[in-house]
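1. Following is a predicted model, sequence given first.
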Amino acid sequence: MVQFDNSYARLPERFYTKIAPEEVPAPEMVLFNAELAAQLGASDWDASVFAGNVIPDGADPLAQVYAGHQFGGWSPRLGDGRAVLLGEAVTEHGRFDIHLKGAGRTPYSRNGDGRAWIGPVLREFIVSEFMHAAGVPTTRALAAVRTGARVQRERALPGAILTRVAASHIRVGTFQYFTAQEDVEAVSVLADHVRARHFPEAKGTLGLYEAILAAQARLIAKWMGLGFVHGVMNTDNMAVSGETIDYGPCAFIDGYSPKAVYSSIDRQGRYAYEQQPSIAHWNLAQLGSCLVPLMEVELGSQAQAIDALSEVLNRFPMLYQAEWRRVFGAKIGLADAAEDDVPLVQDLLALMAQDGADFTNVFRGLSDGTARDWLLDREAFDRWSERWEARRSADFAAHMARANPAVIPRTHRIEQAIEASLAGDDSLALRLVRVLSTPFDLAEADRDLIQPPAEDEVVAQTFCGT
């Protein structure tokens, strides 16, 4: 049984709207995370709970309000437009939000239908569970259900709901909403809540800001190490906990390009692969602006507050670069990557970009001797390899074993799973979830999943599903 203790629901009423999920006609389980359910105490929940038709004892459903910069443009009031926070489960592993995504209209729906269709639900389930298995801080997927209703997008599609689990759903945009309202009291309450929930060791507002920046530096470096492109790094999609949240038009790079963009709505490449660290820095600057009034109280003047926050913010590139070196150092088998090793990694990436070589298979191939096979300019790789062999650790393979997955959620495979599901066959989705739960250990029978897309399988654009 889930033990609920709903701390967010005890915050002032202007933080949310109490609202129950809208019922659906015929809930049907598609994917279920039994291991996670056991950790949460939700093993006895069935499709009717995951669809929102039955509210479990102790839950206190609500929709959170927040704002955000979306592709750089300011939106003063967003919020959970198609999601409901059932409540917070308290377990021996910590406190976790249980969130129904696609649960119907809320006061923040902005003329949307509040629903999701099966495609984005399957994508988020598959990708978020892979990210967890790969060691990336992330929201997780507990269940995916069909609703028995149709939702209208370009065409009528089967409705679905994802049950998402997170350390919390508090975003940079949550702080921005109250700052825009000039509600300093709410910003202060929110900061205290975030500190208590996520960063209890942080001292004061500045310590909280430092902790959030460090968490984001670690997160983005891990994204980069997997060739992950989030696609919508809006401030309302940046969780202050340091978890990856909101898998919309995301994708993993096949043929490497630092300018890789997949999102159909990112026409200017704002959130391209290579831009993600600088966008994180920009988003964190927006958070810093929200904290100025709190620091002003602590330090006595606005000028001092801005200087102190700016000093912390300006450390982000250094924090990120240190994390990037650690991540990519491990990917090439270095136990203690130093600044002098950065050109070695960058030169390999440049060679991969020149050839459009497969990101995952080249790095995985460094440990099994197949990296050269994935490149066109093999003589250039041989010259690079001589430098690498002179630098790598004696036990380089051990360092690389947990840094380079054998298999990733290839976008074309996810699309194939979605199309099969639309035809009533969920077997590929189930297979992807199974294989990607152990991405560093691949059975021979699943080696077909490491292959990049054939020319007629390439998926050039991904979509958010709203």
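-> Cool, got the structure. Residues are numbered from 1 along each chain as shown.

2. can we go C-alpha only for contacts and neighbour counts from here?
-> Will do.

3. Closest to the mean position in this structure, which residue would that be?
-> Nearest residue to the geometric centre of the chain (Cα atoms, centre = their mean): Thr244, 2.4 Å.

4. does Gly231 sit in a helix, a strand or a coil?
-> Put simply, Gly231 is coil when judged by DSSP: H, G, I helix; E, B strand; the rest coil.

5. Do I have it right that it meets Gly269?
-> No - taking Cα atoms under 8 Å as the definition, Gly231 is not a contact partner of Gly269, at 9.2 Å.

6. Show me whatever sits in contact with both of the two.
-> Both Gly231 and Gly269 are contacted by Val261, under the criterion Cα atoms under 8 Å, 6 or more residues apart in numbering.

7. Use this one as the comparison:
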Amino acid sequence: MTLSIPFDNSYARLEGPLFARLNPVPVEAPSLIAFNAPLAERLGISGEDDPDLAAYFSGNRLPAGATPIAQVYAGHQFGGFSPQLGDGRAHLLGEVVAPDGRRFDIQLKGSGPTPFSRRGDGRAWLGPVLREYIVSEAMHALGIPTTRALAAVRTGEEIIRERPLPGAILTRVASSHIRVGHFQYFAAQGDTDSLRTLFEHSRARHAPEADTPLDLLRATMKKQVDLVARWLSVGFIHGVMNTDNCTLSGETIDYGPCAFMDDYDPRRVYSSIDRFGRYAYAAQADIIVWNMAQLASALIPLETDEEAAVDAFQSEIETMPDMLRSAWLKRFAAKLGIAEPRPEDAALVGGILDLMHKGGSDFTNTFAALTDGSARDEVADRDAYADWHTRLQSRLEAETDPRSTMVAANPRVIPRNHQIEAMIQAATAGDDAPFHRLHAALADPYSSDGDNDWLKHPPAQHEVVTATFCGT
């Protein structure tokens, strides 16, 4: 059966300098690594048996109805503003409207240079492609809003980074690729017409209830608050929370030097390019407030009375810290078995996190063990843990089914850094079996199935990953 993608490309129909039209650059010898058939079915895509899937998902052939574009945007990168960024190695093939009526982008990543490549080669190497495939699909299984992976393809070409490496292309699915940086670009350009076009498109797509720019800001804030609280609850560190990596849809996007914590440390940084801890684990809540303030600034030119708008937008941004504290408490109280948290429950959450930090406890395993009643074995100071656990048990007397609450909040397995690195090394040597095994094992992260016990092991000393790297 021939691949059939029901395209309906609304962004490519917009007027103004929002994108460049161009086709992906063909590659030498594409070969399919993975095709996400359940996701394809969800999107209304048929033709998983098409022998030319590798050609389609490498950009060598265009599916019928595709209108490839590269989007332009700006962004604050580690606090410094870059007035023009954009899709430097990606081509948005188009959009599909799924059988349930939801709209999704389909994008090739690593598909060749564009006008926004900034002297880059427009390609991706195999490691980051497989990392994003594994981690984004694991995040989906964890119930965290995220872009997803539809396909991964080897290009049959080598690309040069520090050394020659095998090239690859990821097909990414997103509710959209509209970022805070899109609005920043047109605000910086003084192009109010394009800014308004983008606003109207974004609110129709992501916040149909939003009548004003302030409404759109408020809707985006709520999504990002929920997203970051979910990240924190599973020990996830994005690594590059630049405004060009922050979406209006509230989905996690751009899995570059991302990582999940092993032992708990609120100051944990993995990203090799985050030298000062700007995007450390605990800093992510502050950064999302900063990012939303940048979105607010970019929306202000759409208001007739800009002076009044500044006050209104500032007041809205000032509500975010309380929103984040409430969302954080909701997620972490659930990890303790508390379905409806009270303000004083923050001390209980802080108590176990403090014990975990002081003792170097594994983040995921400690909360999973708490679910099973064996967390005492995960904490170094057992006397202090016993005192804390007594307080928890007293609090849980008011809960109707604390264990069910914990089971739903505490994953048993996560994509651990050392397992991802081992998978990448194997794939680089031509062995894709570890990739497929890891992907399958992460599909049901809340299950206590003993078959996946190998995923629960923290790294041995020689396996510890201290730095993760951007794939550009």
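-> Good, I have the coordinates. Only a predicted model underlies this, so the values are computations on that prediction, with no experimental measurement involved.

8. Just give the TM-score of the two.
-> In this superposition the chains share a TM-score of 0.98, using TM-score structural alignment, normalised by the length of structure 1; 462 aligned residues with a Cα RMSD of 0.9 Å.

9. which one in structure 2 is aligned with the residue nearest to the centre of structure 1?
-> If you follow Thr244 of structure 1 across to structure 2 using TM-score structural alignment, you land on Thr252.

10. hang on, the earlier thing: ok, now how distant is the residue nearest to the residue nearest to the centre of structure 1 when sequence neighbours are not counted from Arg195 of structure 1?
-> What sits nearest to Thr244 of structure 1 in space, not counting adjacent residues and going by Cα to Cα, 6 or more residues apart in numbering, is Thr138, at 4.3 Å. Distance, Thr138 of structure 1 to Arg195 of structure 1, using Cα to Cα, to the nearest Å: 19 Å.

11. secondary structure class for the equivalent of His182 of structure 2 over in structure 1?
-> Mapped onto structure 1 by TM-score structural alignment, His182 of structure 2 lines up with Thr174. What three-state DSSP gives for Thr174 of structure 1 is helix.

12. so which strand or helix has the aligned residue in structure 1 for Ala66 of structure 2?
-> Using TM-score structural alignment, the equivalent of Ala66 of structure 2 in structure 1 is Ala59. Counting by DSSP states H and E, no helix or strand carries Ala59 of structure 1.

13. Ala59 of structure 1 against Val2, yeah?
-> No - with contact defined as Cα under 8 Å, Ala59 of structure 1 does not count as touching Val2 (9.1 Å).

14. and the longest strand for structure 2?
-> strand 148-160 (DSSP state E).

15. And the helix ranked longest in structure 2, what does it pack against?
-> Taking DSSP state H as the assignment, the helix of structure 2 that covers the most residues is helix 213-233. Here helix 213-233 of structure 2 touches helix 284-299, helix 306-317, helix 320-335, going by 3 or more Cα pairs under 8 Å, 6 or more residues apart in numbering; DSSP states H and E.

16. What's the average distance for that helix when superposed on structure 1?
-> Here helix 213-233 of structure 2, set against structure 1 after superposition, deviates by a mean of 0.6 Å using mean Cα distance after the TM-score superposition for structure 1.

17. Where in structure 1 does that helix fall?
-> Counting by TM-score structural alignment, helix 213-233 of structure 2 pairs with residues 205-225 of structure 1.

18. ok, residues contacting the matching stretch?
-> 136-137, 191, 195, 199, 202, 229, 240-244, 273, 276-277, 280, 284, 288, 291, 294-295, 308-309, 312-313, 316, 319-320, 323-324, 327-328, 331.
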